[in-house]
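Asker: only the shape, not the letters, is given here:
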């Protein structure tokens, strides 16, 4: 062994191991990414858009769908972290993940992820019907393909992650038998692409020049291209929403104020506010941006109120 190799081995051995927090169950829970579960609230999007959210049947069914989708997402996270354990140990942040840190053994992560991936679609087929089970199965297949190879393919990686968000938004409608409108799909799809590409852009900006601290695929993208994608997606999402708001769709206008049209203001302000973080390169964790920025939260509350009034035709 050469002197250089000996020094490298000694340095690696002397590097302090990431701290382990809690036991195996705590590690599995952390690997399931509880902070990411907020994304699964999108299951209420289609029923909310159709004004069929607040019946007892709808709430019970949507709660079940939320749990099932969360289980599928957890399965993907477990398998992904098990596959990437070696690479994550070289990352300044990801090396603290439970699987990379050794808190959750790799075989255990694979086993729990596999069980969740089998049980969730099976439960959906029994409790929610074949359409929901098929969508969950398609989500798992797509996300596992992403973990194995698709995350290394330019543009396809953006499309896969975006489709995952779109599936979350679609599954609530499938569970309740609600038709999905074209404007709903366009706005949701491009809104998701906006957030996904803004996240990639932020990662590229923050990790630039840091060897071993970034996704390999980010070196293939340019920040200019990623900026173009999130700006384009934001524009299409806003356009799709405005077309929905301006189209009466044959429903008689009986509300006190034109809430559909007024909701455009809040929606556009929300996009513009989020774009501030995207432009700064600080939108790497979308859930943190949404949950921690008070101005964005207030705009979101205003939009939800106006959107609800529009759907209820008050």
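Answerer: Cool, got the structure. It should be emphasised that the depicted structure is a prediction, and the values quoted were computed from it without experimental measurement.
Asker: from here on, contacts and neighbour counts on C-alpha atoms
Answerer: Noted.
Asker: which residue packs closest to residue 201, ignoring adjacent ones?
Answerer: Nearest-residue entry for residue 201: residue 226, 5.4 Å, with adjacent residues in sequence omitted and distances by CA to CA, 6 or more residues apart in numbering.
Asker: same deal with residue 85?
Answerer: For residue 85, the spatially nearest residue (CA to CA, 6+ apart) is residue 100, at 4.6 Å.
Asker: for that neighbour, give me its contacts.
Answerer: If you count contacts by CA atoms under 8 Å, 6 or more residues apart in numbering, residue 100 has them with 81, 82, 84, 85, 86, 88, 89, 94.
Asker: now do the one helix or strand residue 224 maps to: which elements does it pack against?
Answerer: Using DSSP states H and E, the secondary-structure element containing residue 224 is helix 223-246. The criterion is 3 or more CA pairs under 8 Å, 6 or more residues apart in numbering; DSSP states H and E, and the helices and strands that helix 223-246 contacts are helix 182-207, helix 259-280.
Asker: secondary structure class for residue 252?
Answerer: coil (DSSP: H, G, I helix; E, B strand; the rest coil).
Asker: same deal with residue 103?
Answerer: When classified by three-state DSSP, residue 103 comes out as coil.
Asker: buried stuff in the longest helix anywhere in the chain?
Answerer: Counting by DSSP state H, the longest helix found in the chain is helix 56-83. Buried residues in helix 56-83, counted by 16 or more other CA atoms under 10 Å: 58, 61-62, 64-66, 68-83.
Asker: comparison target below:
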């Protein structure tokens, strides 16, 4: 009996882990974009606003998880032939569709409740994110170009949600750069789908028919160049210089260029751009570059009177 109890306990733990994996908590890192308005506004030391955005992060993470589950339910058959997605709980048969629907509903309800406690405006943004992604799941993701634009727009909604949660205005510069960065990652992800198609002969998604490697390569180069130019224009703009009290923000452009070049290297040389989240978790070069960018930007906007680079 004791042996059976241990076996049952291990089975329960494994099932719990499978249900947690279905929520994709590793992808909740994307929702850290909610904190970006706080960072750029110079309010990262404001504990009250950090608390409010943290609550918003929880709401957005639950909303995103409900969409992940919806996608997994809808794509369960196509995921079974994908070299990586076939190991997910639903296509692998580790979690039943009924349990997935229950978990999706609980996540959705939890997101609505938490969002409502923040404000009706925050709830509206979360609802808009959900509606957009539901339409994406049920057809829009099959339309090439539109599919990557919708994915990118989702990050803009995260930025707006963070601004609403912290009661901070979001500049047009920030919206543009976040959209472009998300677009770069979405293009690289679709390019990876093309490589999988070339190796297996199977389409991983319907929209892939509207792309080829030449188009994706040109798009990556185009968006990368626009990101760098837009970022430098942002750091050199009189409005930003006046707001932060320093003209030195362009120094941080070094890390932006380095980060984009590394991401392009991963895409073109390593041919491993399928999951931006996995890249962020695993690639030390990108992690260090991001950390140095954050530290340099933090130093320049929070301590603008220290002129260590002056002659």
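Answerer: Cool, got the structure. Please read all numbers here as calculations on a predicted model, not as lab measurements.
Asker: what is the nearest of the contacts of residue 100 of the first structure to residue 251 of the first structure?
Answerer: When those are ranked by distance to residue 251 of the first structure (CA to CA), residue 81 comes first, at 48.7 Å.
Asker: what lines up against that closest one once you look at the second structure?
Answerer: Residue 81 of the first structure maps onto residue 72 of the second structure when the alignment is built from TM-score structural alignment.
Asker: next up, the contacts around residue 8 of the first structure.
Answerer: For residue 8 of the first structure, no residue counts as a contact, taking CA under 8 Å, 6+ apart as the criterion.
Asker: in which helix or strand does it reside?
Answerer: helix 3-14.
Asker: same check, this time on residue 144 of the first structure
Answerer: For residue 144 of the first structure, the secondary-structure element it belongs to, assigned by DSSP H and E, is helix 130-148.
Asker: that helix to helix 56-83, inter-axis angle?
Answerer: 20 degrees (axes from the mean of the first three to the mean of the last three CA atoms, to 10 degrees).
Asker: in the second structure, what range does helix 130-148 of the first structure match?
Answerer: Mapped onto the second structure with TM-score structural alignment as the criterion, helix 130-148 of the first structure occupies residues 120-138.
Asker: give the buried residues for the matching stretch.
Answerer: Buried residues in stretch 120-138 of the second structure, counting neighbours by 16+ other CA under 10 Å, are found at 122, 123, 125, 126, 127, 129, 130, 132, 133, 134, 136, 137.
Asker: I figured residue 246 of the second structure hits residue 302, correct?
Answerer: No - between residue 246 of the second structure and residue 302 there is no contact under CA atoms under 8 Å: 10.1 Å.
Asker: for residue 158 of the first structure, give its distance to residue 151 of the first structure.
Answerer: To residue 151 of the first structure, residue 158 of the first structure is 8 Å away according to CA to CA, to the nearest Å.
Asker: now do residue 9 of the first structure
Answerer: Summarising the geometry, the distance separating residue 9 of the first structure from residue 151 of the first structure, computed by CA to CA, is 31 Å.
Asker: which of the two has more residues huddled nearby?
Answerer: More neighbours sit around residue 151 than around the other of residue 9 of the first structure and residue 151, counting by other CA atoms under 10 Å; the figures are 21 against 11.
Asker: for the more buried one, which non-adjacent residue is closest in space?
Answerer: Distances taken as CA to CA, 6+ apart put residue 157 closest to residue 151 of the first structure, at 4.8 Å, once the chain neighbours are dropped.
Asker: tell me roughly how far the very next helix or strand once past the helix holding residue 144 of the first structure lies from the second structure on average.
Answerer: With elements assigned by DSSP H and E, the helix or strand that comes after helix 130-148 of the first structure is helix 156-176. Its match in the second structure and helix 156-176 of the first structure itself, once the structures are fitted together, sit a mean 1.1 Å apart by mean CA distance after the TM-score superposition for the first structure.
Asker: how far out from the middle of the chain is stretch 179-199 of the first structure?
Answerer: Taking CA atoms, centre = their mean, to the nearest Å, the mean C-alpha location of stretch 179-199 of the first structure is offset from the chain mean by 12 Å.
Asker: thinking again about what came up before, map the residue nearest to residue 85 of the first structure across to the second structure for me.
Answerer: Alignment of residue 100 of the first structure against the second structure is given by TM-score structural alignment, with residue 91 as its counterpart.
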